[in-house]
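J.: below is the structure, and that's it, no one-letter string:
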């Protein structure tokens, strides 16, 4: 009985201790919030001012300026690492070279997107996810990407490909490497032996269609690779998506 009383008393003491600690933490957080909002208004003004500034950087020697409302995550620059706090956002601004510029836009109007709606919609997001990365122009890059998707060796003929007239794309279906029960769809555009665009559409379980598509194509004017994410029904508009996305990116070139 004495042991039970001792355990009960110990539990009560620990609970009281945790309540005190929790209260102190909450009080500290509240006081810090008051400090930021009242004592240091310049700090909050600085954050608001930074949030209103556009994203700026260079691709192939040309400066791109994009309203921050288009960039849901963050741009990455040459000479920095997202995973290293000492270099993250060390090299930014209009003189820094982009490594990755991720944006989200509405389709087909290419307007900025409400960020909360984008995250809330998830895979059902009805716009386009656009990522622009630099690359040295390589006419064989997209062919290599297609072969990598299909598990083909370089120069190997694609087995089982069919041409979809309505899309103007070749199609091959392949089992997912990680989940063999899933059937993915791979599309590509090819003219005179040159692969011009590649698309990967991920399948649902039990082979019930696909739920997400991603495409890749080159933007020669900036020696850049553009990656596009969209819902499957937009695949029929892939030509318009490619043309309008290129125009959208080029419209952000400042010089």
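T.: That came through fine. Small disclaimer: the values here were computed from a predicted structure and weren't measured.
J.: can we go C-alpha only for contacts and neighbour counts from here?
T.: OK.
J.: enumerate every residue touching residue 236.
T.: Contact analysis of residue 236 by CA atoms under 8 Å, 6 or more residues apart in numbering lists 166-167.
J.: so it belongs to a helix, correct?
T.: Yes: looking at residue 236 with DSSP: H, G, I helix; E, B strand; the rest coil, it is inside a helix.
J.: here comes the other one, which I'd like you to weigh against the first:
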């Protein structure tokens, strides 16, 4: 089964109080759907496999674009909120990845490092990837890519192992193809 937990519908989060009052059934608007699968074959995996620290697959969350969405540049700006000016001075373009990179604080914890990567086209941010740092092990753990899927008018997040950062294009392409083939191509 692909679905990691359950779909989230508009209204209160199912992790908080009040969610039982949310609209249900066909009239409810989907807010997010999280799926877990192997990569590169994109086959469903069990939750126990996906919860393992050795999980090498991807976790994909898709959300409809809301009218309040301010664009990928704003997503990057918000993600870099805790990166200090000194850290930002270390930002460099990595030719081997085709991404800009900076190591800095955030986005999850103010006092913990992450590696931030982003791509731009014609001055506009297209992708943001951040990889969470494990200080005790002195390495990155998992990476989270954020980007738009224009064909679906959706915002996507794809989580993958940090050792696959050099395969980010393939992972995102496979993720978009999974949705396009399954949703757009299913008519």
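T.: Looks like it came in fine. Remember, predicted model here, so these are calculated numbers, not experimental data.
J.: separation between the residue located most distally from the centre of the second structure and residue 8 of the second structure?
T.: Computed with CA atoms, centre = their mean, the residue of the second structure farthest from its C-alpha average is residue 21, at 28.2 Å. According to CA to CA, to the nearest Å, residue 21 of the second structure stands 13 Å off from residue 8 of the second structure.
J.: can you check residue 155 of the second structure too?
T.: Distance from residue 155 of the second structure to residue 8 of the second structure, by CA to CA: 14 Å.
J.: distance check, the residue farthest from the centre of the second structure against residue 76 of the second structure.
T.: As for residue 21 of the second structure, its distance to residue 76 of the second structure is 34 Å (criterion: CA to CA).
J.: counterpart of residue 248 of the first structure in the second structure?
T.: Under the alignment (TM-score structural alignment), residue 248 of the first structure pairs with residue 178 in the second structure.
J.: find the nearest non-adjacent residue to that match, please.
T.: Counting by CA to CA, 6 or more residues apart in numbering, residue 178 of the second structure lies nearest to residue 42, which is 7.5 Å off, once chain neighbours are set aside.
J.: that neighbour and residue 179 touch, don't they?
T.: No: the pair residue 42 of the second structure / residue 179 is not scored as a contact, 10.8 Å apart, by CA atoms under 8 Å.
J.: name the helix or strand for the residue most central in space within the second structure, please.
T.: Centre of the second structure computed as the mean C-alpha position; nearest residue by CA atoms, centre = their mean is residue 157, 2.3 Å away. Per DSSP states H and E, residue 157 of the second structure falls inside strand 154-161.
J.: how about that strand, aligned to which bit of the first structure?
T.: Under TM-score structural alignment, the match for strand 154-161 of the second structure is residues 224-231.
J.: what does the matching stretch rub up against?
T.: Under CA under 8 Å, 6+ apart, the answer for stretch 224-231 of the first structure is 59, 123-137, 211-219.
J.: and if you look at stretch 163-175 of the first structure?
T.: By CA under 8 Å, 6+ apart, the list of residues contacting stretch 163-175 of the first structure from outside reads 150, 160-162, 181-190, 235-236.
J.: out of those residues, which end up buried?
T.: For these, a neighbour count by 16 or more other CA atoms under 10 Å gives the buried set as 150, 182-190, 235.
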